[in-house]
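Asker: Sequence and computational prediction follow.
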Amino acid sequence: PSIATQLSLLGYEPNDRLVVEHSDRVISNFEKPSLALRNSTGSSMRMAIDAVASNEADACLSGGNTGALMALSRFRLKLLPGIERPALISALPTAQGNKTWMLDLGANVSSDADSLFQFAVMGSALAEQYLSRPARVAILNIGAEEIKGNDLVKRCSEMLSQTQSVNFIGYIEGNQLLHDAADVVVCDGFVGNVCLKACEGTAQLFIDKLKSSMMTSSIKGWIARKLFSGLFEELKTLNPDQYNGASLLGLRGIVIKSHGSADVSAVVNAMGEAVHEVKRQVPSRISDRLEAVLLERHY
């Protein structure tokens, strides 16, 4: 059955707010970005990005191939002036009930110091759309001491330390990610993607284990339900679905990447991120911050 038919069965009909567009092609998760870029015409991903490029849509949300999404977005929407590479950013929950934004989460496997610096500028501009104060920006490292780390993070640290437009607080380690030690954490895409999935997997493990203990019909399950019902509700705040929706920053338009396996509530959360960024005009905010940083570095 067509999407329009399914919507009709649910009581929704195509209108000014809800338009169904037919696509002839699917970009698989195994397709290389270069091939997807050449053969993207007619795919839903290309059509969605084209709609943003032509101002028919304010944002694009996709659960498809990340590499293809980045390549197509960069090709059709172009990068903001002063940005060399886009970066994926998403929020992580903290033990204090706040959020920490982390980037890059996999848009770039490797990055140089200039790119990490740009990620820091973009990340702080985004985070401050949610905060009522300057965002605390840190670099993910193997230690908090200045002597720790490779040349990449040391060079980026030096650049950020000389920039007044970014509230740089130094290095943090991986065990501080979920403890509100920083508002924005910067790293390259390889490290960020591995770190994000480790955090998501650990959170899901705790939730599943506790749920399993509470669902059993034995006396053990009854005791678990009595003792840990409050803890279970707290742990649900760590559910990755609540933070679904990574933004591809650095573009002239808004593109949100959802997990391919996301359920309804997770997709709704990703849509909420898209709406927030549209209302806050995030690309313009990033552009303004970049202009301030470039002016500061020039003088």
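Answerer: In hand now; what should we look at? Residues are numbered from 1 along each chain as shown.
Asker: from here on, contacts and neighbour counts on C-alpha atoms
Answerer: Noted.
Asker: For residue 226, identify the helix or strand it belongs to.
Answerer: helix 219-235 (DSSP states H and E).
Asker: With residue 8 instead?
Answerer: Counting by DSSP H and E, residue 8 is found in helix 3-9.
Asker: Pull out the buried positions in that helix.
Answerer: The neighbour-count check on helix 3-9 (16 or more other CA atoms under 10 Å) flags residue 4 as buried.
Asker: what does whichever helix or strand comes after it rub up against?
Answerer: Heading C-terminal from helix 3-9, the first helix or strand you meet, by DSSP H and E, is helix 33-38. By CA atoms under 8 Å, 6 or more residues apart in numbering, the residues outside helix 33-38 that reach it are 27, 67-69, 71-72.
Asker: Among those residues, the buried ones, what's the ChimeraX command?
Answerer: Applying 16+ other CA under 10 Å to the contacts of helix 33-38 leaves a buried subset, and the ChimeraX line that selects it is:
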select :27,67,68,69,71,72
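Asker: Please enumerate the helices of the stretch 51-200 of the chain.
Answerer: 66-77, 113-127, 151-161, 189-215 (DSSP state H, counting those that start in this stretch).
Asker: in the shortest one, what's buried?
Answerer: Within helix 151-161, the residues that count as buried by 16+ other CA under 10 Å are 153-157, 159-160.
Asker: Residue 216: which of those is nearest?
Answerer: residue 153 (48.2 Å; CA to CA).
Asker: distance of the closest one from residue 92?
Answerer: To residue 92, residue 153 is 21 Å away according to CA to CA, to the nearest Å.
Asker: Closest to the centroid, which residue in this structure?
Answerer: Geometric centre of the chain, nearest residue: residue 246, 2.2 Å, by CA atoms, centre = their mean.
Asker: and that one, what is it in contact with?
Answerer: Contacts of residue 246 by CA under 8 Å, 6+ apart are 88-91, 256-258, 270.
Asker: Make a markdown table from those residues and add neighbour count to it.
Answerer: Putting the contacts of residue 246 into a markdown table (neighbours: other CA atoms under 10 Å) gives the following:
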| residue | neighbour count |
| --- | --- |
| 88 | 27 |
| 89 | 30 |
| 90 | 24 |
| 91 | 23 |
| 256 | 24 |
| 257 | 26 |
| 258 | 23 |
| 270 | 27 |
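Asker: In TSV: those residues, plus distance to residue 234.
Answerer: TSV is the format used below for these (distance: CA to CA, whole Å):
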residue	distance to residue 234
88	27
89	24
90	20
91	17
256	27
257	26
258	24
270	21
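Asker: got another, please set it beside the one above:
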Amino acid sequence: MIIAIDAMGGDLAPNSNVEGAIAAARKMSEARLVLVGDEARLRPLLADAPQNIEIRHAEEVIATEEEPVKAVRRKRDSSLVVGVTMVKNGEADAIISAGNTGALMTAGLLITGRIPGIDRPALSPIIPSVDGAGVMILDAGANMDAHPEHLLQYAVMGSIYAEKVMGVSRPRIGLLNVGTEEKKGNELTKATYGLLTNSSLNFVGNVEGRDIMEHVCDVVVCDGFSGNILIKTMEGMAKTLLGALKEEFTRSLTSQLGAMMLRSGFKRVKTQMDYTEHGGALLMGVQGTCIKAHGSSNALAIQRTIEQACKFIAQGVNGLIAHEIQKESGDLHA
């Protein structure tokens, strides 16, 4: 399989992207990795790279602050657009970018198009859980507004991913809400509750944001507005907590000694809660495979995302989504 990497996208580009690709290439010799970007900057970083890495030159870069639609239309020779176009043309099986999120979503929609039967794709990150397994969130910001049918489609896609890529048998689907009772929520969640209840999915009911990291379900569905707030709140809380702990444990000699004694335990917790262990956020519902890596992805995060892409492709997830969406649509209209 062939994986295109937007080598110029992200806060730490291109170094971390190249380092992560090299690590992945050494581990997965059957995969062919294509670094898309400025060859003059990339070539010196590949001195000791394995043979299954190559460069596809692209003159332009879409910056993080650029308006997505304009950037995608005007910068046809940007590393991101070239990578997505490779997927569209069958030159690559997947594109990974740590760059402009909106631009990747726009390019995925405009260039590759949607899977038949999918009304709106969903941005689908996996957030850490206390047991290290992770929970998928759909949608985390691709669409600010949604209809109940869209959330049903998110649930179908998330269930297939959790089963085929995360290895979960009969994944549990939860609906993000303000309470666990059936009648809780707004009109969207109330209507979605009924659709999920009548589906063939393993729907476990409403879930509250505070319980998600306890792994009460494997997949959480919500509109993109709520999902984006949820993800960013969790990221902010984790960053604040880790910062506070670091400050506290360096405050005095006694606290430093205590930190040394607890080092192994903290390391295990940090690994369990580390987003880099779960790869990137898939743009679920588009033809081809588009994955958004975190903007500040280090080499390990890029490596994990490449591994995630290979597993997604090997399991034929997009084909399964198309089949199941058609099946669920038929059941709803029967």
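Answerer: Everything's here; your move. Because the structure is a prediction, the values reported are computed rather than measured.
Asker: Now the TM-score, please.
Answerer: Overlay of the two chains. TM-score (TM-score structural alignment, normalised by the length of structure 1): 0.92; 294 aligned residues with a CA RMSD of 1.8 Å.
Asker: ok, so of the contacts of residue 246 of structure 1, who is nearest residue 11 of structure 1?
Answerer: residue 270 (23.5 Å).
Asker: coming back round to it: out of the helices of the stretch 51-200 of structure 1, which is the most enclosed?
Answerer: Most buried of these, by mean neighbour count (mean count of other CA atoms under 10 Å): helix 113-127, with a mean of 24.
Asker: average gap between that helix and structure 2?
Answerer: Taken over the aligned residues, the distance from helix 113-127 of structure 1 to structure 2 averages 1.2 Å (mean CA distance after the TM-score superposition for structure 1).
Asker: quick one: what helix or strand has the counterpart of residue 83 of structure 2 in structure 1 in it?
Answerer: By TM-score structural alignment, residue 83 of structure 2 lines up with residue 48 in structure 1. Counting by DSSP H and E, the element that carries residue 48 of structure 1 is helix 44-53.
Asker: helices or strands next to that helix in the packing?
Answerer: Helices and strands touching helix 44-53 of structure 1, by 3 or more CA pairs under 8 Å, 6 or more residues apart in numbering; DSSP states H and E, are strand 59-62, helix 66-77.
Asker: Residue 22 of structure 1 pairs with which position in structure 2?
Answerer: By TM-score structural alignment, residue 22 of structure 1 lines up with residue 57.
Asker: wait, what's in contact with the counterpart of residue 77 of structure 1 in structure 2?
Answerer: By TM-score structural alignment, residue 77 of structure 1 lines up with residue 112 in structure 2. Residue 112 of structure 2 is in contact with 84-85, 87-88, 286-288, counting by CA under 8 Å, 6+ apart.
Asker: Compare the residues you listed and tell me which is most surrounded.
Answerer: In terms of neighbours by other CA atoms under 10 Å, the contacts of residue 112 of structure 2 top out with residue 84 at 30 neighbours.
Asker: From residue 193 of structure 2, how far out is that one?
Answerer: Taking CA to CA, one finds residue 84 of structure 2 at 35 Å from residue 193 of structure 2.
Asker: likewise residue 301 of structure 2?
Answerer: For residue 301 of structure 2 relative to residue 193 of structure 2 (CA to CA), the value is 35 Å.
Asker: Same check on residue 333 of structure 2?
Answerer: 17 Å.
Asker: Likewise for residue 19 of structure 2?
Answerer: 44 Å.
Asker: that older thread, quick check, nearest of the buried residues of helix 151-161 of structure 1 to residue 262 of structure 1?
Answerer: For the buried residues of helix 151-161 of structure 1, the nearest to residue 262 of structure 1 is residue 153 (33.2 Å; CA to CA).
Asker: and the closest one, what pairs with it in structure 2?
Answerer: By TM-score structural alignment, residue 153 of structure 1 lines up with residue 189.
Asker: residue contacts, that match?
Answerer: Counting by CA under 8 Å, 6+ apart, the residues that residue 189 of structure 2 touches are 148, 175, 177.
Asker: correct me, but residue 232 of structure 1 touches residue 210?
Answerer: Yes - using CA atoms under 8 Å, residue 232 of structure 1 is in contact with residue 210, at 6.9 Å.
Asker: list the residues that contact both of those two?
Answerer: In contact with both residue 232 of structure 1 and residue 210: no residue, using CA under 8 Å, 6+ apart.
Asker: picking up where we left off before, take the contacts of residue 189 of structure 2 and write them to a markdown table, including distance to residue 253 of structure 2.
Answerer: Below are these laid out as a markdown table (distance: CA to CA, whole Å):
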| residue | distance to residue 253 of structure 2 |
| --- | --- |
| 148 | 56 |
| 175 | 47 |
| 177 | 45 |
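Asker: Next, residue 328 of structure 2: secondary structure please.
Answerer: helix (DSSP: H, G, I helix; E, B strand; the rest coil).
Asker: Map it onto structure 1.
Answerer: Looks like residue 328 of structure 2 aligns to residue 293 there (TM-score structural alignment).
Asker: Neighbours of its match, how many?
Answerer: With other CA under 10 Å as criterion, residue 293 of structure 1 counts 18.
Asker: Quick check: the gap between the alignment partner in structure 2 of residue 283 of structure 1 and residue 114 of structure 2.
Answerer: Alignment note (TM-score structural alignment): residue 283 of structure 1 maps to residue 318 of structure 2. Distance from residue 318 of structure 2 to residue 114 of structure 2, counting by CA to CA: 10 Å.
Asker: Between the two, which has more neighbouring residues?
Answerer: residue 318 (21 against 18).
Asker: I figured that one hits residue 290, correct?
Answerer: No - between residue 318 of structure 2 and residue 290 there is no contact, the gap being 11.2 Å when judged by CA under 8 Å.
Asker: Tell me the gap between stretch 36-53 of structure 2 and the middle of its chain.
Answerer: Offset of stretch 36-53 of structure 2 from its chain centre (CA atoms, centre = their mean, to the nearest Å): 25 Å.
Asker: hang on, the earlier thing: how about the helices and strands packed on helix 44-53 of structure 1 in a markdown table, adding distance to residue 214 of structure 1?
Answerer: What follows is the helices and strands packed on helix 44-53 of structure 1, written out as a markdown table (distance: least, CA to CA, whole Å):
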| stretch | distance to residue 214 of structure 1 |
| --- | --- |
| strand 59-62 | 35 |
| helix 66-77 | 36 |
